[in-house]
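Student: Next comes the sequence, and after it the predicted model I'd like to discuss.
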Amino acid sequence: MTNMIDDSIKIYHNPACGTSRNTLGLIRNTGVEPTVILYLDTPPSRQTLQQLITDMGISVRSLLRQNVEPFETLGLSEDKFSDSELINFMLEHPILINRPIVVTPLGTCLCRPSERVLDILPKPQLGAFSKEDGEVVIDANRQRVKK
């Protein structure tokens, strides 16, 4: 199956992340090839990052990845930084941006876990899909498997 390129769907992707790879797989399982933004190589602009946060309806702090350096080194666990300062840290150290973020015509979502992307995909799944760890997300009847 050849996937159609769809510029209206974007994923801020880190290929080293299993959740990000699973999310990309679920998007591709709809027959769509999204715009893949390797955000570690090409971080979003300040305006784009602020818009993504607004569109997701989350706090700036909730987009911060806490289990990576330089989170501890920068003292980001302390609640002393403004949203603007936190965004500065994310722009300076894109590894601090949690991922994957997916943008579709139906919404913008931090897809953790990866199946959250199913809530904002405009097209249905075309076949069964299992995560890399073997967990079935879409069954043979193309139905979402709920835990």
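Tutor: Here it is on my side, so go on. Residues are numbered from 1 along each chain as shown.

Student: contacts and neighbour counts: CA atoms only from here.
Tutor: Fine.

Student: okay, now the nearest residue in space to residue 107 that is not next to it in sequence: neighbour count?
Tutor: Nearest in space to residue 107, with sequence neighbours left out and distances taken as C-alpha to C-alpha, 6 or more residues apart in numbering, is residue 120 at 5.7 Å. By other C-alpha atoms under 10 Å, the residues close to residue 120 number 18.

Student: and the comparison structure, right after this:
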Amino acid sequence: MKVIYNPNCSKCKTLGKALENRGINWENVAYLNTGLTSEMVAELFAGYEGNWRDLVREKEDIFKDEGLNPQEMLQNDMMDFLVKHPIAIQRPLVIKDKEIIIARDAEGIHKVIG
């Protein structure tokens, strides 16, 4: 299992502790250090069963800084944007088998550790 993880994010820390408490092995994808490849972003968007916009942190300042309204962006444009500005991807995102899970709340964490 891979986790798109930001060590400064309280939601990521909560998920990390839940995984450790259950003894679940996971790979920390420190995307702010390594970036996101276009292949990884495509995998996330293709594997997520909900609205692709759920995978984006639309209130991040980077959109305003770039003069963009995320609600007006097309999917392919957003995918390119996330490769250039990975801070705007939702977190924590869990890649479990072929499923993409947003683990920001108790329900998401339960899906991961359940």
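Tutor: Right, received. Where do you want to start? Keep in mind the model is a prediction, meaning the values are calculated, not measured.

Student: Any idea what the TM-score comes out to?
Tutor: Superposed pair, TM-score by TM-score structural alignment, normalised by the length of the second structure: 0.85. Supporting alignment: 113 aligned residues with a C-alpha RMSD of 1.9 Å.

Student: Distance-wise, check the residue nearest to residue 107 of the first structure relative to residue 93 of the first structure.
Tutor: 28 Å (C-alpha to C-alpha, to the nearest Å).

Student: in the second structure, which spans are strands?
Tutor: 2-4, 27-29, 93-96, 99-102 (DSSP state E).

Student: Same list (those strands) but as TSV, adding mean neighbour count and distance to residue 41 of the second structure.
Tutor: Listed next are these as TSV, based on neighbours: other C-alpha atoms under 10 Å; distance: least, C-alpha to C-alpha, whole Å:
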stretch	mean neighbour count	distance to residue 41 of the second structure
strand 2-4	20	11
strand 27-29	15	13
strand 93-96	21	11
strand 99-102	20	11
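
Student: want to throw those strands into JSON lines with distance to residue 44 of the second structure?
Tutor: Listed next are these as JSON lines, based on distance: least, C-alpha to C-alpha, whole Å:
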{"stretch": "strand 2-4", "distance to residue 44 of the second structure": "10"}
{"stretch": "strand 27-29", "distance to residue 44 of the second structure": "13"}
{"stretch": "strand 93-96", "distance to residue 44 of the second structure": "8"}
{"stretch": "strand 99-102", "distance to residue 44 of the second structure": "7"}
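
Student: Show me the one of those strands that comes nearest residue 20 of the second structure.
Tutor: Residue 20 of the second structure lies closest, by C-alpha to C-alpha, to one member of the strands of the second structure: strand 27-29, at 11.8 Å.

Student: Relative to the first structure, what is the average displacement of the closest one?
Tutor: Strand 27-29 of the second structure differs from its equivalent in the first structure by a mean of 0.6 Å after superposition (mean C-alpha distance after the TM-score superposition for the first structure).

Student: nearest spatial neighbour of the counterpart of residue 94 of the second structure in the first structure, skipping sequence neighbours?
Tutor: Matched to the first structure by TM-score structural alignment, residue 94 of the second structure sits across from residue 102. Counting by C-alpha to C-alpha, 6+ apart, residue 102 of the first structure lies nearest to residue 11, which is 4.4 Å off, once chain neighbours are set aside.

Student: What is the equivalent residue in the second structure for the one you found?
Tutor: In the second structure, residue 11 of the first structure lands on residue 3 (TM-score structural alignment).

Student: Its match and residue 29 touch, don't they?
Tutor: Yes. Using C-alpha atoms under 8 Å as the test, residue 3 of the second structure is close enough to residue 29 to be in contact (5.6 Å).

Student: For the residue positioned nearest the centre of the first structure, give me its contacts.
Tutor: Relative to the mean C-alpha position of the first structure, the nearest C-alpha, by C-alpha atoms, centre = their mean, is the one of residue 100, at 1.7 Å. The contact partners of residue 100 of the first structure, by C-alpha atoms under 8 Å, 6 or more residues apart in numbering, come to 11-14, 19-20, 23, 110-112.

Student: Perfect, I'm done here.
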